[in-house]
Each structure stands twice: as structure tokens, then as C-alpha cells.
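S.K.: predicted model, plus sequence, below.
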Amino acid sequence: MTLTSFEDALRVGIIQTTIENTSAWTESVQMTRYEEERVIAEIQQHVASLSLEKPRPHIILLPELSVPTGFLQRLRRISAQTNAIIIAGMDFHVTERHPTKKVVNRAAVIVPDGWGRRDRSTRTTISYVGKTYPAWREDQFLKKLGYEFQKTPEVWLFEAGPFGRFAVAICYDFLDLERVAMYRLRIQNLFVIAYNNDLSSFEHAAEALARMIYCNIVVCNTGHFGGSAVLSPYHKSEKRLLYRHQGNGLSTSQTVSLPIASLIEAQSGGAKGDFKSLPPGAEANPGLIEIETSILL
């Protein structure tokens, strides 16, 4: 694709649900019935609100561990109706029960077949991005219930046609330096879905990695803690932070526009415009805009 083939901006809807871990996961790795019903109501309310926006979001994010497994099929219908990719942190998924009980923590990437081309789709495809490294408290919680965290040592890059490329990281994986090296100058957007109470550390990391990877970074955290943020590697600090939400216990949603074509031009060694210089040691990648891309598979 040529530079002129890329869209100016990607609209991303960020939804914060307010699941409280001590009541959602008590004696099981699946959410309690009460929390399931409450979070489903929150999701439906915010998706309905985002779908009324003109124009609608291209992509909608839901935090880590925020979607009950039984709600996935309904979420696929919502993706088709809104024609938005939905990246959703799913509840724990049990992969083995004998001889060892194992679970994975994963995100569902739901892609409608008419994404980017129509107002409504007829079907969706789904891929899963797994978490590689559990947080310490997550690991201890699972062990207490007799489960072993099953690592998913994979890194996905998603082709999104005129919207460039994006990657998805789940919470603690965001701090994995090997991923940072793999993402560097290869993506335009990194979506981080989280259930994280170390808010300042994640925001500081997002600002640093937006420069090191040289991409837009969106952190979608649980509303129980707050702390979602969107950053882009702009030169001016007041422009770099596109969105921040602080305040705990708040169920919210917001749509943010992320630069695409202008960022790709800067990544490719063209005019950097409002963006910072390429990171030290990084060479411009002129082949970035020549790679044949397609809508997500």
C-alpha cells in the first residue's frame, strides 16, 4: 500500500467496567452470577452509547477479565451490528482438569466481515490472544484455588488494511521487553487491556514505550481502579496525552481518535510533522508502507 492509502485516524472506544475481584472470583475461577449480570448490564449500556456516535468507533476495547464466557456469542452479534472490532478481556478459561487444573487468561479479538467497508456486518471471525506472564497476585490466587496458570508464549500482529497494524497485550505482558523489541516500528497501535492497580507505573510505561516502540498506546483498565490512558509519540507533551481517566469505581466509556497516516509517514522516515524523532538506534523503515496489507483474517 502507498502512504495515501492509509486513513488519517482510527477511532477507538474505551469501555471501563467495574468488576471487583474479591466479589467476582471467590471460590471459583469463573465470575459469580451477581457480577456476571452486573458487568453484562454495564457492557450493554456503554456499547449502546458508543453505537449512537457519529461516526462510530472502529474498535471497541473491554478490560482484562471483564467479559463472562457465556456472553461471548452476544458480543459477536454486537460486533456485527455495530461493525466494530471488539477486543475483549475474557473471564478465565479452564483448559485442563486432569491431571493438573490449568487456566488461561486471554482476549477475544472479534472481527466483523464488513469492517471498514459497511455499516453493518452479517458474521464475525474470532481470534484469541493469550497472556504470557501472570501478575504475582493473579498467580497466587489461582494456586490457592488449585489451578496452574497456563502461559501463552505468542505475539500477534494484526493487519488492519488502511488503518495499519495493531497488537494486543494483556496487563503484565505490557512490561515484557522482548515484546517491545518485536513491536518496534512494526505497528501503529498497541492495545493494552488490564486489571491493574499500579496506575502510575502503567501510565509512565505507556509514555516511554510510545516513544520506544513509536506507536499509539491505549491502556484500557478496569473502572474498579480507573487509570485508562491513551498516548501518541507527539513532540509536544500537552498533545502527547490524548486521554486519561482517573478515579476508581467509575463505569465509563470514551472514544478517542488515533493518528494513522501521519504516524506511518514519520515511522517511514518521511516528515515527522508533530511527532518526535525516531528512537535512538532505530532506522526508518520505508518498507513499512509498501507491505501488502488486508483486513484482519
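M.R.: On my side now, so go ahead. Residues are numbered from 1 along each chain as shown.

S.K.: only C-alpha atoms for contact and neighbour calcs from this point on.
M.R.: OK.

S.K.: mind jotting down where the helices sit in the stretch 101-250 of the chain?
M.R.: 136-144, 177-183, 199-209, 237-240 (DSSP state H, counting those that start in this stretch).

S.K.: can you list contacts of stretch 173-192?
M.R.: Stretch 173-192 has contacts (Cα atoms under 8 Å, 6 or more residues apart in numbering) with 131-133, 155, 157, 164-171, 205, 209, 212-220, 260, 263-264, 267, 285, 288.

S.K.: please name the residues that touch Thr4.
M.R.: Ala261 are the contacts of Thr4 under Cα under 8 Å, 6+ apart.

S.K.: about what we covered before: now the buried members of the contacts of stretch 173-192.
M.R.: Neighbour counting with 16 or more other Cα atoms under 10 Å marks 131-133, 157, 164-171, 209, 212-220, 260, 263-264, 267, 285, 288 as buried within the contacts of stretch 173-192.

S.K.: comparison target, given below:
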Amino acid sequence: MTEIYSTRLAASLKLGIVQTSLDPAAAWVTGTKMSPGEEERAITEIRGFFAAFRQEKIPPDIIVLPELAVPSGFETQLRRMAGQMQSVVIAGFDYRDGGSPGEVHNEALLIVPKRWRDRAMGAKVTTRRIGKTYAAPEEDKKLRAIAHTFQRDPSVWLFDGGEIGTFGVMVCYDFLDLERIAMYRGKVQHLFILALNKDATSFRHVAEAVARMAFCNVIICNCGHFGGSLAVSPYRLSERRTIYQHAGPSLATAQIIELPVASLDLHQHGADPMKDGVKEFKSLPPGYIFSTVLIERLAGIV
């Protein structure tokens, strides 16, 4: 089993996390597009962080940016920057108008450069739109107040990253969808959540729980105005489980981290990798490898 899985996957995934400081209260004052001032600030921060990442001898495999962090008019430039970095970029974009008046989409854009991890990927940069299924209650309320309707996208995406493993992408409130989490269970090494979330503490608790139940790396890239970006992995030792966490409001920051891939995949398939004589990961959750059909029973106690 070691030979089957460890040889096809890299030891780790190199991830760049960008936390922009976009102020939601200032960004969408009159409609569903960023104000010019916030748009200019967002672009300046993104360019600066990508310039810092370019100083790396080996670029990040993937770069993630928060929900609604990228102005819609910056897509062409971001595609070009992904190509220059030779990094896959997963970014939350500003609201996109739907097919009917008043409809808007909240989407992430996955950008695959022409060259990635030292090999050709295609003749041109390719993209995939990942729509949000459920608007957060406050988001839905604000959109309705300006006569707009949130357009749902019911898709659940699985991406084959080759050597860096399989991953899923969710946009903010969809992270609380139990059916979606169950669909990812046993199928991914990484879950990326692009967020604009005030309650970073609750999302941290959910991330820790999902890392155990879906048994994968969970990465939350949150808006820096609220803070709380983090990455957790289901390591056995508690001091290793939080790979990255950035707390504090109104902070723009970027960080490069490494996430386990091959050893995690080994454990997902029933092996028990060791590090310094200690088991690397927690035990797999019940039902992960095999499941028993559960029977619902109803009984009264009065």
C-alpha cells in the first residue's frame, strides 16, 4: 500500500494564503460592485503580495484569496499574474451580474496557468467558475434591500491536482452545509474555503471538526477586515494540527505554508505513517473506510 500511494503524490503542497483588508462596509455602498477606492486598494494589495511571492525560488503550487476580494475588472490581469507565477490561483471575485436584471452570482475563480509544477498544462491559461450555493442570511438581506436576488449554484466541485492531491473549493457559508461536507468525505486531501466572515471563531471550530470528520486538510482564507485565516490538518499531536492561523481585524497579510499530502493519503487508505516513532495522524473517523447502514428508530418516553 505504501508503494501504491506514496509514489504518485508529493510529500507536501506549497500554499500561498492572501488575506486582503477589504472593508465590506465601504466596498459595497451603492450596489453590488466595489467602490472605486476599495477596488484600487484591493488591486494594490494583491499586486504587492504576488510580488512578494515571486521572490520565492519555487513558487507556491496554489494561491488562495478570500471571498469577494478581487474586483471583477481585474480578472485578465490576475490570469496573467497566475501565468507569470506558474501557480494555480483560487480567488473570490466581486459579484457578477446574472442572466436576468437584478440577479447576481457570488463566485470563486480557479485559474490554471499554461505551465505548472515544471510541466505544460495547455496552450493557454484556463479557468473554472465555482459558484456559491447558499447566501449567508445577512448577505441575502443586503442584496434584497437593493432589489437584487442571489443566484444559487448547486454544483459541488472536485479537482484532481495530480501530485498535490485532490481538493474541493467552497465559498464561505457553503462550509456549513453538512451534505456538501459528506460528499467530500473520503475523496479529498484538501478543502479550501474562501470567506468573508465576521465570526472567525465559529469557522475555526468548524474547520477543526471537519478536518477530523472528512479527514483532510482544511484551509480558510478569510477577509483581513475580520481576520481568522487558518489551516488545520488531522495530526495526532495537538501542537501540529494548526499549521497556520492569523488573528486580528483590519490586517492585510500573506503567508506561504506547507500541507501534508503523501503521508495523509497513506493514512486515508489504511496505512499508519510514523514520525519520530509516533503515529502522524489521528485515527480515521467511523464510516470513513466502510460504513454500516444505520436504522432510525422512533420511541416515546412518556
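M.R.: Sure thing, it's come through. What you are looking at is a predicted structure, and each value in this text was computed from that prediction instead of being measured.

S.K.: superposed, what's their TM-score?
M.R.: In this superposition the chains share a TM-score of 0.92, using TM-score structural alignment, normalised by the length of structure 1; 283 aligned residues with a Cα RMSD of 1.7 Å.

S.K.: still on that earlier bit, which of the buried ones among the contacts of stretch 173-192 of structure 1 fall in strands?
M.R.: If you go by DSSP state E, those have 165-170, 216-220 in strands.

S.K.: which bit of structure 1 covers whichever strand or helix holds Met81 of structure 2?
M.R.: In this assignment (DSSP states H and E), Met81 of structure 2 forms part of helix 75-85. Across structure 1, the stretch matching helix 75-85 of structure 2 (TM-score structural alignment) is residues 72-82.

S.K.: what does that stretch contact?
M.R.: Around stretch 72-82 of structure 1, the neighbours that count as contacts under Cα under 8 Å, 6+ apart are 51, 56, 85-86, 110-113, 119-124.

S.K.: filter those residues to the buried ones?
M.R.: Neighbour-count burial within those applies to 51, 56, 85-86, 110-113, 120-121, 124; the criterion is 16+ other Cα under 10 Å.

S.K.: and the residues you listed, which is closest to Gly70 of structure 1?
M.R.: The shortest gap between Gly70 of structure 1 and any of these belongs to Ile110, at 15.0 Å (Cα to Cα).

S.K.: dump the residue contacts of that closest one.
M.R.: The contact partners of Ile110 of structure 1, taken as Cα under 8 Å, 6+ apart, are 76, 79, 85-87, 124-127.

S.K.: again, only this time at 10 Å
M.R.: Shown in contact with Ile110 of structure 1 (Cα atoms under 10 Å, 6 or more residues apart in numbering): 59-60, 72, 75-80, 84-88, 124-128, 296.

S.K.: now Phe71 of structure 1
M.R.: Per Cα under 10 Å, 6+ apart, neighbours of Phe71 of structure 1: 36-37, 40, 90.

S.K.: report the two of the residues you listed separated the most.
M.R.: Maximum pairwise distance among the contacts of Phe71 of structure 1 (Cα to Cα): 14.7 Å, between Glu37 and Met90.

S.K.: next, format the helices of the stretch 101-250 of structure 1 as a markdown table and append distance to His46 of structure 1.
M.R.: Below are those laid out as a markdown table (distance: least, Cα to Cα, whole Å):
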| stretch | distance to His46 of structure 1 |
| --- | --- |
| helix 136-144 | 27 |
| helix 177-183 | 30 |
| helix 199-209 | 23 |
| helix 237-240 | 26 |
